[in-house]
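Enquirer: Sequence and predicted structure are below.
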Amino acid sequence: MSLPPDAITALEVFQGAAGWEQRARLLMQWGERLTALDDADKVEANRVHGCESQVWLVASLENGHWQFAAASDARLIRGLVALLLARVNGLTAQQLREVDLADWFNQLGLSRQLSPSRSNGLNAVLQRMGELAL
């Protein structure tokens, strides 16, 4: 499956990073790039359950391709969610179901830094995306 342009950019940037400290800085920078959600979107109905941090997710369908926006109260999670959005925005519902979260973060060189709770939280975000895309 071919990657969306933002995902290709993310791979190039993160694979070129020299070590974990540089990746951590990049992660924070990617989190800052997330478009802010309106307070009206930060409601219980949009909250992703299964995350230790607060994460809100909204979705829209444009010509058969899904676009997601998200927010989190935690800086590191914002960065991880931004990288997940780079990977999934613009996909069809079928392509979304085929995304391998562990493989994606492994390619970015971030899998070792994903604690079980963060990994579970990101899986919850991806699962919620799949539910919205039904």
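Expert: In hand now; what should we look at? What you are looking at is a predicted structure, and each value in this text was computed from that prediction instead of being measured. Residues are numbered from 1 along each chain as shown.

Enquirer: going forward, measure contacts and count neighbours with C-alpha atoms only.
Expert: Fine.

Enquirer: How many neighbouring residues does S53 have?
Expert: Neighbourhood size, S53 [other Cα atoms under 10 Å]: 18.

Enquirer: for it, helix, strand, or coil?
Expert: Following DSSP: H, G, I helix; E, B strand; the rest coil, S53 is assigned to coil.

Enquirer: Next, work out how far apart it and S117 are.
Expert: Using Cα to Cα, to the nearest Å, S53 is found at 10 Å from S117.

Enquirer: And for C51?
Expert: 8 Å.

Enquirer: okay, these two: which has more neighbours?
Expert: A side-by-side neighbour count of C51 and S117, using other Cα under 10 Å, places C51 first with 19 against 13.

Enquirer: need the contact list for the more buried one.
Expert: 117-118, 120-122, 124 (Cα atoms under 8 Å, 6 or more residues apart in numbering).

Enquirer: 10 Å instead?
Expert: 72, 77, 117-125 (Cα atoms under 10 Å, 6 or more residues apart in numbering).

Enquirer: Show the buried residues in these.
Expert: 72, 77, 118-119, 121-125 (16 or more other Cα atoms under 10 Å).

Enquirer: ok, structure two:
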Amino acid sequence: MASAAFEDLVETFAFLDDWEDRYRHVIEMGRALPPMDEALKLPATKVNGCASQVWLVPTVEDGRFDFAGDSDAMIVKGLIAVLHALYAGAPVGEVPKIDAAAELKRLNLHDHLSSQRSNGLRAMVDRIRLVAGQAA
């Protein structure tokens, strides 16, 4: 089941009439992410498989999953924010069970992203699942 933050995003996407508005909203979500400490942008935190540079740093507190993320591309940073809405606060053991593809399909993202961006999004989901699985 998706988080309340992700459900809010689904509602917002339904309210926005066209993809230009949705695209802008995703970019604004990325701009709203807290800045990531440059010291965390290491080869170990870099996500391979993305056309842009992407870094994800997971944290687990009180059994809940969260992560910091950043990218050098604004739309990708927005996609990180979308994934944050989907995963942040979930019990760490539940993160690998979240059907990201099904949840993201509710936003019709894949229909409006280039194949490189879609591949990068999958790589980010795979990294999130991997680190959450290791932390569980």
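Expert: Received it, and whenever you're ready, just let me know what you need. Computed from a predicted model, the values in this text were never measured in an experiment.

Enquirer: Can you give me the TM-score here?
Expert: The pair, once superposed, lands on a TM-score of 0.91 when counted by TM-score structural alignment, normalised by the length of the first structure; 133 aligned residues with a Cα RMSD of 1.3 Å.

Enquirer: Filter the buried ones among the contacts of C51 of the first structure down to just the ones in helices.
Expert: Among those, the members falling in helices (DSSP state H) are 77, 118-119, 121-125.

Enquirer: What ranges does the first structure have for its helices?
Expert: 5-15, 20-32, 75-88, 93-97, 101-107, 116-132.

Enquirer: between the third one and helix 5-15, how big is the angle?
Expert: If you take axes from the mean of the first three to the mean of the last three Cα atoms, to 10 degrees, helix 75-88 of the first structure sits at 130 degrees to helix 5-15.

Enquirer: For helix 75-88 of the first structure, name the packing helices and strands.
Expert: helix 5-15, helix 20-32, strand 55-62, strand 65-72, helix 93-97, helix 101-107, helix 116-132 (3 or more Cα pairs under 10 Å, 6 or more residues apart in numbering; DSSP states H and E).

Enquirer: Quick check: nearest residue in space to the most centrally placed residue in the second structure, chain neighbours excluded?
Expert: Among the residues of the second structure, the one closest to the centroid is L83, at 2.2 Å (Cα atoms, centre = their mean). Nearest residue to L83 of the second structure in three dimensions, chain neighbours excluded: V125, at 7.7 Å (Cα to Cα, 6 or more residues apart in numbering).

Enquirer: what sits against the one you found?
Expert: V125 of the second structure touches 47, 80, 83, 87, 95-96, 99-101, 119, counting by Cα under 10 Å, 6+ apart.

Enquirer: How about A70 of the first structure?
Expert: 34-37, 41-42, 46-48, 55-59, 78, 81-82, 85, 125.

Enquirer: let's go with 7 Å and repeat that
Expert: With contacts defined as Cα atoms under 7 Å, 6 or more residues apart in numbering, the neighbours of A70 of the first structure are 37, 55-58.

Enquirer: follow-up on the earlier one: could you say which of the helices and strands packed on helix 75-88 of the first structure is packed most deeply?
Expert: strand 65-72 (a mean of 20; mean count of other Cα atoms under 10 Å).
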